[in-house]
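Peer 1: coords please:
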Amino acid sequence: MARAGYGGSAVLRLLIGVLALLLALRAPGAQPDVSGAFGAVARVPGGVVLLGLVAIGEAALAVWLVVAGILSSSSHTLERWRQRLVYWGRAVFYGVVATTAARFALGAHENSARSEHRAERHLLDAPGGPVVLALLGATVLVVGVGMVWVGGSLRFRRTIHVPASRGRRRCVLVVGAVGYVVRGITLAVVGVLVAGGAFTDDPHRSDGLAGALDWLAADPVGRIVLALLGAGWIVSAVYSALRIRIARLG
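Peer 2: Here you go, the predicted structure:
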């Protein structure tokens, strides 16, 4: 189930990478919205099948993460619950991705950007809403910095079977490091924008990944950064595909 999920993640990361490159190149019709990318995929021949496979893979990975959290066997109570929260937090993320992919595979055409704006506007208007949004942004920022550290320090080696061959080992570690660092930088940008939206009372700055892509695409220097991030997400897709075989799941 987990290995199927890594395949679905590879497709998702590839979509994000291609979307970022299209935005960096100012391609006509490119929209800074991953849900919009799902809608575009659903409209091409075979796209519904592809989204269905992504939904099944991500749902399988979410279920495996829930089970892995339940079966966490650390002898220390705090460490055991820390591991469970990490597993279950990831399970929620992959569950949301699976649900979104399934919706578009089944024909949903809702304008997700409008829905997100409405939700963020309601949150900002609610008592204590800006504080909640700021804490959410800070959390995402911390997670992003943590991913950059995991990639830079190669700590992700604990989660894979590193190939014995020197050339293959180097290739896997470089691809993995790039993938973690790029995803971490992306999350850090998202976190800063979400927190900034809380202080500026601007829900458009709190659009998550879509807001980050849009913000970078609005500036010439930002588009260069966006192109580099897009290439990095494609590398991350390659790493996720490699994990189908080399992931350490025991």
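Peer 1: when you work out contacts or count neighbours from here on, use the C-alpha atoms and nothing else.
Peer 2: Will do.
Peer 1: for the residue of the chain positioned farthest from its centre, which three-state class applies?
Peer 2: Computed with Cα atoms, centre = their mean, the residue of the chain farthest from its C-alpha average is Ser75, at 31.1 Å. Following DSSP: H, G, I helix; E, B strand; the rest coil, Ser75 is assigned to coil.
Peer 1: quick check: it vs Trp81, distance?
Peer 2: 11 Å (Cα to Cα, to the nearest Å).
Peer 1: check Arg155 too.
Peer 2: 20 Å.
Peer 1: okay, these two: which has more neighbours?
Peer 2: More crowded of Arg155 and Trp81, by other Cα atoms under 10 Å: Trp81, with 16 against 12.
Peer 1: remind me which helix or strand that one belongs to.
Peer 2: helix 77-105 (DSSP states H and E).
Peer 1: buried sites along that helix?
Peer 2: 80-81, 83-84, 87-92, 94-105 (16 or more other Cα atoms under 10 Å).
Peer 1: so the helix or strand following it versus helix 77-105, what angle?
Peer 2: Downstream of helix 77-105, the first helix or strand assigned by DSSP H and E is helix 112-125. Using axes from the mean of the first three to the mean of the last three Cα atoms, to 10 degrees, the inter-axis angle of helix 112-125 relative to helix 77-105 is 140 degrees.
Peer 1: only the buried residues of helix 112-125, if you could.
Peer 2: Ala113, Glu116, His117, Glu120, Arg121, Leu123, Leu124.
Peer 1: can you check stretch 157-172 too?
Peer 2: For stretch 157-172, burial by neighbour count (16+ other Cα under 10 Å) applies to Arg157, Ile160, Val162, Val172.
Peer 1: for the comparison step, fold the sequence that follows:
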Amino acid sequence: MVNGLGRKASELKHQGDRLGAKALHHPWMVPLARLGYLAKGVVYAVIGVLALQVAFGSGGKTTDTKGALATLAQGSWSKALLAVVAVGLVGYVLWRVVQAWMDPDGKGTGAKGLLLRGFYLVSAAIHTFLALAAFRLVLGAGGAGTSGDQSAQSWTARLMSQPFGQALVAVVGLVIAGLGVWQAYKAWKEKFRKKLRLDTLRPQQAEWAVRISKLGILARGLVFVMIGGFLVQAALTANPRRARGLDGALETLAAQPHGTVLLAVAAAGLVAYAVYMAVEARYRRFLGA
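Peer 2: Below is the predicted model:
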């Protein structure tokens, strides 16, 4: 019976690989996925640059992904860029769904593989709302909505009002923090390299691409750890106002001793993450592409 289950799992995996290859052979799939990575990079570049401006006292603001979209919406040419970003975010959503459903990366049906594929679906849902916000801004219908802090505090309060709400908030916080730790570990061990075709670059160029990508993934991971920690604090104190979004995490860094330096480092890391997204857009390996 065990052998039969093993064969069944193997058959399902091969079937998923075939479906994934079929999806990726669609003429629009890979270009949309690449545009999606690039669009995500643009969003993080805006967040990082605005935070750098705050750190160096030249204006700017700490903001989150929706705030970055609102910044892009300012000006007629900016709206044209925002429209491209919105389409790119749709491409990113589609790619995440393909990753989760068809498993083109071969994550498998084991516990770890299913967990990663589940994360892809969560990522698809998050970026769906972000894409909708972008399209609303392009059409002049608003869409930036509340700040990251306000949004985090709002859904934290709603979740706390449910049975075992504090425990649920704590679990969400631990999951987000755990995801941040995993990203930091992935960056430290350079596990992202196997997804990239860097052999077309000169060795020195490839090494710099890896270094910047490593810094970017590490910075984003540490920000996730902070956001998760704030949620755990909110759960332990039964105070939703302790919850923070990306903008709040950056503001907290700025408020610390030597906060200007901490904010500048974090902001530079987010810009580096944007560069990593651009590298992934150009050099990512796709099954059958």
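Peer 1: re the thing from before, elements contacting the helix holding Trp81 of structure 1?
Peer 2: Counting contacts by 3 or more Cα pairs under 8 Å, 6 or more residues apart in numbering; DSSP states H and E, helix 77-105 of structure 1 packs against helix 34-43, helix 47-70.
Peer 1: to Pro220 of structure 1, which of those helices lies closest?
Peer 2: helix 34-43 (21.6 Å; Cα to Cα).
Peer 1: relative to helix 47-70, how tilted is that closest one?
Peer 2: Going by the same axes, to 10 degrees, helix 34-43 of structure 1 makes 130 degrees with helix 47-70.
Peer 1: helix 34-43 of structure 1 vs structure 2, average distance?
Peer 2: Once the two models are superposed, helix 34-43 of structure 1 sits on average 2.6 Å from its counterpart in structure 2 (mean Cα distance after the TM-score superposition for structure 1).
Peer 1: stretch 88-95 of structure 1 too?
Peer 2: Counting by mean Cα distance after the TM-score superposition for structure 1, stretch 88-95 of structure 1 comes out at 2.5 Å.
Peer 1: so where is that stretch in structure 2?
Peer 2: Alignment of stretch 88-95 of structure 1 against structure 2: residues 121-128, by TM-score structural alignment.
Peer 1: which residues touch the matching stretch?
Peer 2: Stretch 121-128 of structure 2 is contacted by residues Leu89, Val90, Tyr92, Val93, Leu94, Arg96, Val97, Ala100 when judged by Cα atoms under 8 Å, 6 or more residues apart in numbering.
Peer 1: and the last one, what's its match in structure 1?
Peer 2: Spelled out, it's Ala100 of structure 2. Checking TM-score structural alignment: Ala100 of structure 2 goes with Gly69.
Peer 1: you'd agree its match is up against Arg84?
Peer 2: Yes. The pair Gly69 of structure 1 / Arg84 is scored as a contact, 4.2 Å apart, by Cα atoms under 8 Å.
Peer 1: so what's the residue count around Ala177 of structure 1?
Peer 2: 25.
Peer 1: that one pairs with which position in structure 2?
Peer 2: Match for Ala177 of structure 1 (TM-score structural alignment): Lys214.
Peer 1: show me the contacts for the nearest residue to that match once chain neighbours are set aside.
Peer 2: Nearest residue to Lys214 of structure 2 in three dimensions, chain neighbours excluded: Ala187, at 4.9 Å (Cα to Cα, 6 or more residues apart in numbering). Residues in contact with Ala187 of structure 2 (Cα under 8 Å, 6+ apart) are Ser213, Lys214, Leu215, Ile217, Leu218.
Peer 1: returning to that earlier point: of all the helices and strands packed on helix 77-105 of structure 1, which lies closest to Gly5 of structure 1?
Peer 2: Taking these one by one with Cα to Cα, helix 47-70 is closest: 4.0 Å.
Peer 1: who are the packing partners of the closest one?
Peer 2: So helix 47-70 of structure 1, by 3+ Cα pairs under 8 Å, 6+ apart, packs with helix 2-24, helix 34-43, helix 77-105.
Peer 1: need those helices in TSV with distance to Val54 of structure 1, can you?
Peer 2: Converted to TSV, those look like this (distance: least, Cα to Cα, whole Å):
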stretch	distance to Val54 of structure 1
helix 2-24	4
helix 34-43	10
helix 77-105	7
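Peer 1: closest one to Gly191 of structure 1 among these?
Peer 2: helix 77-105 (15.6 Å).
Peer 1: next, the angle helix 2-24 makes with that closest one.
Peer 2: Using the same axes, to 10 degrees: helix 77-105 of structure 1 against helix 2-24 is 60 degrees.
Peer 1: cheers, nothing more for now.
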